[in-house]
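Asker: got a structure for you, letters missing:
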């Protein structure tokens, strides 16, 4: 990952969003500074990843669909921006190992637990991979909600919530599905509160 390239990308994305949308950012102070963070957001548009990462201090490593790493322009760019591939529709052990390694090294990993964009902007069921990360790492689990739409000059709100504790679920040896449900509830709470 090239931090310099990431910072340039962040600046360009911030400029883009401020020029073309009325962006309101809430709760960036809730993101821990110096430990691994699993940043979990709803997914309503292809522009969600740059929006989620544009207004926060820490670089974000995104898990992205493997097809993007084969696209002509993106294949050379997105690895430099810190993204790593996941094969959708199957258990991708390499992606899970990479995510856990990054979290154990104190990085921030951004995921969209729904796995794909929601067509009606309502939160869909989360995939169990996010619960696996939450239970197998000691990372802070930070819920994030994107509210609004991407019509030009309309209002977009991005809310970062307080970390969700996984302590009790880890003690109870809960399933990845249970952990995922708790994370999705955290995202839904933000959507309900700020919508």
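Answerer: Looks like it arrived, so ask away. No experiment lies behind these values; they were computed from the predicted model shown.
Asker: can we go C-alpha only for contacts and neighbour counts from here?
Answerer: Noted.
Asker: So which residues of the chain form strands?
Answerer: 22-26, 37-41, 60-65, 84-86, 108-111, 140-148, 155-160 (DSSP state E).
Asker: Would you mind finding the most buried of these?
Answerer: Highest mean neighbour count of the strands of the chain: strand 37-41, a mean of 27 (counted as mean count of other CA atoms under 10 Å).
Asker: Looks like residue 132 contacts residue 176 (just checking).
Answerer: Yes: counting by CA atoms under 8 Å, residue 132 touches residue 176, with 4.9 Å between them.
Asker: ok, the residue of the chain most remote from its centre to residue 135 distance?
Answerer: Going by CA atoms, centre = their mean, the residue of the chain most distant from its centre is residue 172, 25.9 Å out. According to CA to CA, to the nearest Å, residue 172 stands 11 Å off from residue 135.
Asker: What of residue 38?
Answerer: 11 Å.
Asker: With residue 193 instead?
Answerer: Residue 193 sits 26 Å away from residue 135, going by CA to CA.
Asker: what about these two, which has more around it?
Answerer: Ranked by neighbour count (other CA atoms under 10 Å), residue 193 and residue 135 place residue 135 first, with 22 against 8.
Asker: how about the helices in this structure?
Answerer: Assigned by DSSP state H, the chain shows helices spanning 3-20, 48-54, 74-77, 93-104, 128-136, 167-171, 176-194.
Asker: and residue 61, which of those helices is closest to it?
Answerer: helix 93-104 (8.3 Å; CA to CA).
Asker: now that closest one against strand 140-148, angle please.
Answerer: 110 degrees (axes from the mean of the first three to the mean of the last three CA atoms, to 10 degrees).
Asker: any residues touching helix 93-104, and which ones?
Answerer: 36-38, 63, 84-87, 108-109, 129, 133, 136-139 (CA atoms under 8 Å, 6 or more residues apart in numbering).
Asker: Go through it and flag the buried ones.
Answerer: 95, 96, 99, 100, 102, 103, 104 (16 or more other CA atoms under 10 Å).
Asker: Okay, angle between it and strand 60-65 too, please.
Answerer: With the same axes, to 10 degrees as the basis, helix 93-104 and strand 60-65 are set at 170 degrees to each other.
Asker: which residues sit in contact with the residue lying closest to residue 151 once chain neighbours are set aside?
Answerer: Nearest residue to residue 151 in three dimensions, chain neighbours excluded: residue 21, at 7.8 Å (CA to CA, 6 or more residues apart in numbering). Residue 21 makes contacts with 150, 151, 152, 153, 154, 155, 156, as judged by CA under 8 Å, 6+ apart.
Asker: hold the first one in mind and look at this next one:
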């Protein structure tokens, strides 16, 4: 058993009953091929919640600050995360993300770049659109509907993959594609609230 599988089992055993988790839409999640998984971001627990509910292992881009403390660095590295510098173009993180997708793995992103203080969906950063346009990955929107309160229901909704062909053909910009992804997340939030 890998550390990822072990950690997933432990977190799953705690989070599912504690937050009465309901997971919707797994039947449409791609079983193979690269997947760019884009979720809203409302809490520090979002990465483990996506990690335990997604049917495939997820490689997350994580804020660089998490890699500054040796213990946390070891933990997040063993959970398949890699660092990204926030607020600037991080070419190394972009290269690493594209490599993850090319290896037919699941790359997990929170396109807003930080947690929403209000719980409302913020503006997405262009990185999500960059990965969507530069890879042949399936683009899957995900919505987390809280709050994270013990024994209150927490919903995790996986949307159908977004067809990127028209955006690639029309040479859409990374910003435009990010907006499409964010709109898909917004629709999931509105439908399931």
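Answerer: Thanks, I have it. Keep in mind that this is a model prediction, so the values were computed, not measured.
Asker: any idea what the residue nearest to residue 151 of structure 1 aligns with in structure 2?
Answerer: Using TM-score structural alignment, the partner of residue 21 of structure 1 in structure 2 is residue 19.
Asker: Next one: that match from residue 9 of structure 2, what distance?
Answerer: Remark: distance between residue 19 of structure 2 and residue 9 of structure 2 (CA to CA) = 15 Å.
Asker: and what of residue 174 of structure 2?
Answerer: Counting by CA to CA, the separation of residue 174 of structure 2 from residue 9 of structure 2 is 36 Å.
Asker: And those two? Which one has more around it.
Answerer: Ranked by neighbour count (other CA under 10 Å), residue 174 of structure 2 and residue 9 place residue 174 first, with 20 against 12.
Asker: Does the more buried one touch residue 111 like I think?
Answerer: No: taking contacts as CA under 8 Å, residue 174 of structure 2 lies outside contact range of residue 111: 11.8 Å.
Asker: tell me, what's touching the two both at once?
Answerer: 126, 127, 128.
Asker: Any chance of CSV for these, columns distance to residue 14 of structure 2 and neighbour count?
Answerer: Putting those into CSV (distance: CA to CA, whole Å; neighbours: other CA atoms under 10 Å) gives the following:
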residue, distance to residue 14 of structure 2, neighbour count
126, 34, 19
127, 32, 23
128, 31, 26
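Asker: Closest one of those residues to residue 51 of structure 2?
Answerer: Nearest member of these to residue 51 of structure 2, counting by CA to CA, is residue 128, at 18.3 Å.
Asker: residue contacts, the closest one?
Answerer: Shown in contact with residue 128 of structure 2 (CA under 8 Å, 6+ apart): 38, 109, 111, 174, 177, 178, 181.
Asker: Make a markdown table out of those and add distance to residue 75 of structure 2.
Answerer: Output for the contacts of residue 128 of structure 2, formatted as a markdown table (distance: CA to CA, whole Å):
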| residue | distance to residue 75 of structure 2 |
| --- | --- |
| 38 | 22 |
| 109 | 18 |
| 111 | 23 |
| 174 | 32 |
| 177 | 32 |
| 178 | 30 |
| 181 | 30 |
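Asker: So for residue 32 of structure 1, which of the helices of structure 1 sits nearest?
Answerer: helix 93-104 (12.7 Å).
Asker: Quick check: the residue nearest to residue 151 of structure 1 vs residue 82 of structure 1, distance?
Answerer: Note on residue 21 of structure 1: its distance to residue 82 of structure 1, by CA to CA, is 25 Å.
Asker: Check residue 149 of structure 1 too.
Answerer: 26 Å.
Asker: what about those two, which has more around it?
Answerer: The neighbour count for residue 149 of structure 1 versus residue 82, taken as other CA under 10 Å, is higher for residue 82 (18 against 15).
Asker: Which residue in structure 2 aligns with residue 60 of structure 1?
Answerer: Per TM-score structural alignment, residue 60 of structure 1 is aligned with residue 58.
Asker: Same check on residue 111 of structure 1?
Answerer: For residue 111 of structure 1, the aligned position in structure 2 is residue 109, judged by TM-score structural alignment.
Asker: Identify the residue nearest that match in space, chain neighbours excluded?
Answerer: Nearest residue to residue 109 of structure 2, sequence neighbours excluded (CA to CA, 6+ apart): residue 38, at 5.0 Å.
Asker: Can you find the partner of the one you found in structure 1?
Answerer: So residue 38 of structure 2 corresponds to residue 40, using TM-score structural alignment.
Asker: wait, doesn't its match sit right on residue 143?
Answerer: Yes: with contacts counted by CA under 8 Å, residue 40 of structure 1 reaches residue 143, the gap being 4.9 Å.
Asker: dump the residue contacts of the closest residue to residue 66 of structure 1 other than its chain neighbours.
Answerer: Counting by CA to CA, 6+ apart, the nearest residue to residue 66 of structure 1 once its immediate chain neighbours are dropped is residue 85, at 4.6 Å. With contacts defined as CA under 8 Å, 6+ apart, the neighbours of residue 85 of structure 1 are 63, 64, 65, 66, 69, 95.
Asker: how far away is the closest residue to the third one other than its chain neighbours from residue 66 of structure 1?
Answerer: Using CA to CA, 6+ apart and skipping residues adjacent in sequence, the residue nearest residue 65 of structure 1 is residue 86, 5.1 Å away. Relative to residue 66 of structure 1, residue 86 of structure 1 is positioned 5 Å away (criterion: CA to CA).
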